[in-house]
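> coords please:
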Amino acid sequence: MIALFRRDLRLALAGGGGAATGVIFFLAVVATVPFAIGPDLNLLSRIGPAILWIGALLSALLTLDRLFQADRDDGTLDLLVAGPLPLPLVVLAKCLAHWAAAGLPLVLAAPLLGLVLALSPQAIGAVTLTLLAGTPAITLIGAMGAAVAVALPRGGLLVSVLVLPLAIPILIFGVLATYGAVNDPDPFLAPFLVLCALTLFFGVLGPLAAGAALKAGAD
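Below you'll find the predicted structure:
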């Protein structure tokens, strides 16, 4: 499992597509918003956490189709399905590598983009913390969609459609927790704990469901 994680991480970083594409798209989304709503810094600071979360979600969806497609194209996926490592662990290793290459750069970029949106230091810290807790869940949900779509012609186009409805609760509780950290009457801990619970839940369900889908596709 560790060897598979290292292999996928090395390939993702060597390819240069995952991290670079996601961060550039994240930057494009965030940089476009001030042009759309005007230079009102108070308004930007109020809606900034939601903008960062929406940008991170869309950027994460952009790279999910690569989870299994390259391995299917070169035949590696067949070897993984037939190999000794249980498929849920294969999926978990690939998800961790994908998040480290494409999801973690989004978390690291969030503080810099928060400055563009005139966020306070407390809001920037809350956005970064919630993204760190929530973006792994998006990858794990994406594994289910990618596993279903990998055997379909042009299945990559379907991944975002399959994943987005399931990722909406992650977005909701991530934004709620962020606003709770900067607005006194609103709670932070409760939505943040729900966000963490969703990540743990999909940490179990995602690999199991994706592994079953890959197995069914191979059969």
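> CA only for contacts and neighbour counts going forward, please
Fine.
> residues near residue 200, how many?
Residues lying near residue 200 (other Cα atoms under 10 Å) number 17.
> and it, how far from residue 140?
10 Å (Cα to Cα, to the nearest Å).
> what is in contact with those two at once?
With contacts defined as Cα atoms under 8 Å, 6 or more residues apart in numbering, no residue is adjacent to both residue 200 and residue 140.
> would you map the helices across the protein?
2-15, 17-37, 41-62, 69-73, 76-82, 87-98, 104-116, 121-149, 156-182, 189-218 (DSSP state H).
> which other helices and strands does the third one contact?
Other helices and strands packing on helix 41-62, by 3 or more Cα pairs under 8 Å, 6 or more residues apart in numbering; DSSP states H and E, are helix 17-37, helix 104-116, helix 121-149, helix 156-182.
> looking at those helices, which is nearest to residue 212?
Of all these, it is helix 121-149 that lies closest to residue 212, at 8.7 Å by Cα to Cα.
> mind listing what's buried along that closest one?
By neighbour count with 16 or more other Cα atoms under 10 Å, helix 121-149 contains the buried residues 123-149.
> equivalent analysis for stretch 203-215, please.
203, 205, 206, 207, 208, 209, 210, 211, 212, 213, 214.
> how near is the fifth one to residue 65?
Pointing back at residue 208 there. Per Cα to Cα, residue 208 is found 18 Å from residue 65.
> equivalent analysis for the third one, please.
The spacing between residue 206 and residue 65, counted by Cα to Cα, is 15 Å.
> this one next, for a side-by-side:
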Amino acid sequence: MSGSLTTFTHLLRREGLLLARRPAALANPLVFFAVVATLFPLAIGADPGLLRQIAPGLVWVAAVLAVLLSLDSLFREDFEDGSLEQWALSPHGMLLPVLAKVLAHWLLSGLALCVLAPVLGLMLSLPASSLPVLMVTLALGTPVLTLLGAIGAALTVGLRRGGLLLAVLVLPLYIPVLILGSGALRAALQGLPVTGFVLWLASLAALTLTLAPWAIVAGLRISLNE
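So this is what the prediction gives:
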């Protein structure tokens, strides 16, 4: 157990360093998220009431698309340089490298979305009292989006221009997270309880964290055998 934990720590550190050397790849989803939330008020007007009404759906749609934008290249370099074959032949199997890669990706992109979201929420006239709900739901929802998206990325990693197919595969799976996340924020704006939404998101996060890594490994093995 301690050996696996040490290996996972080294893999996580390695993936974090590799991602840090590609700041543009990390910045693109954040810039997209910020641009969408910034340009939308310019298109519909600066009425605070209207912005507050559409903010829950807008923030979550922007977050979903930003996460999806970052997933096409998640395993692409490892596939092209032969790292996936080395993972498959490793005595530790593919599960630990996959978990390390997805966790590093979420820490440097999904978690950054959670930090950036309150600033954009204020730009959309969200009251300060609703910002903790926004951050909590994003902190629970973005790991689900990343893990589900990683399944699609694993299945399409061997395809040229697989981004469109990735979107077709993954977007239907994102609908429950989108509904729960925007519903929680909408309930917070209306002064209603948000506990049910948060618990459902936490349940989805636990279920996805339990099952998705195995599906990602299976998808990568399918791509390697094609």
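> structure 2: matching residues for stretch 44-55 of structure 1?
Counting by TM-score structural alignment, stretch 44-55 of structure 1 falls onto residues 51-62 of structure 2.
> the matching stretch vs structure 1 - mean distance after superposition?
For stretch 51-62 of structure 2, the mean deviation from structure 1 after alignment is 1.3 Å (mean Cα distance after the TM-score superposition for structure 1).
> want to try CSV for the helices and strands packed on helix 41-62 of structure 1, with distance to residue 91 of structure 1 as columns?
Output for these, formatted as CSV (distance: least, Cα to Cα, whole Å):
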stretch, distance to residue 91 of structure 1
helix 17-37, 17
helix 104-116, 18
helix 121-149, 7
helix 156-182, 16
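> out of those, flag the one nearest residue 78 of structure 1.
helix 121-149 (12.9 Å).
> what sits against the alignment partner in structure 1 of residue 200 of structure 2?
Under the alignment (TM-score structural alignment), residue 200 of structure 2 pairs with residue 194 of structure 1. With contacts defined as Cα under 8 Å, 6+ apart, the neighbours of residue 194 of structure 1 are residue 173.
> how does it look with 10 Å?
By Cα atoms under 10 Å, 6 or more residues apart in numbering, the residues touching residue 194 of structure 1 are 134, 169, 170, 173, 174, 177, 200.
> who wins on neighbours among those?
residue 174 leads these on contacts (other Cα under 10 Å) with 31 neighbours.
> where's that residue relative to residue 131 of structure 1, distance?
The gap separating residue 174 of structure 1 from residue 131 of structure 1 is 7 Å, by Cα to Cα.
> which residues do these two both contact?
53, 195.
> burial check on residue 195 of structure 2, number of neighbours?
For residue 195 of structure 2, using other Cα under 10 Å, the count is 12.
> again, but for residue 116 of structure 1
17.
> does it really touch residue 51, like I thought?
No - counting by Cα atoms under 10 Å, residue 116 of structure 1 stays clear of residue 51, with 11.3 Å between them.
> anything in contact with each of these two?
30, 44, 45.
> out of these, who's the most crowded?
When neighbours are counted by other Cα under 10 Å, residue 30 leads those with 22 neighbours.
> and that residue, what's its match in structure 2?
Residue pairing (TM-score structural alignment): residue 30 of structure 1 is matched to residue 37 of structure 2.
> is it true that its match touches residue 66?
No - with contact defined as Cα under 10 Å, residue 37 of structure 2 and residue 66 do not form a contacting pair (11.3 Å).
> overlap of the contact sets of those two?
Contacts common to residue 37 of structure 2 and residue 66, judged by Cα under 10 Å, 6+ apart, are residue 31.
> the residue nearest the centre of structure 2: what's it in contact with?
Central residue of structure 2 (Cα atoms, centre = their mean): residue 146, 3.4 Å from the mean position. By Cα under 10 Å, 6+ apart, the contact set of residue 146 of structure 2 is 64, 67-68, 70-71, 102-103, 105-106, 109-110, 152-153, 174, 208, 212.
> in structure 1, what sits opposite it in the alignment?
By TM-score structural alignment, residue 146 of structure 2 lines up with residue 139.
> likewise residue 85 of structure 2?
Residue 85 of structure 2 maps onto residue 78 in structure 1, by TM-score structural alignment.
> so what's the residue count around its match?
15.
> contact partners for it?
Applying Cα under 10 Å, 6+ apart, we find residue 78 of structure 1 in contact with 71, 72, 214, 215, 218.
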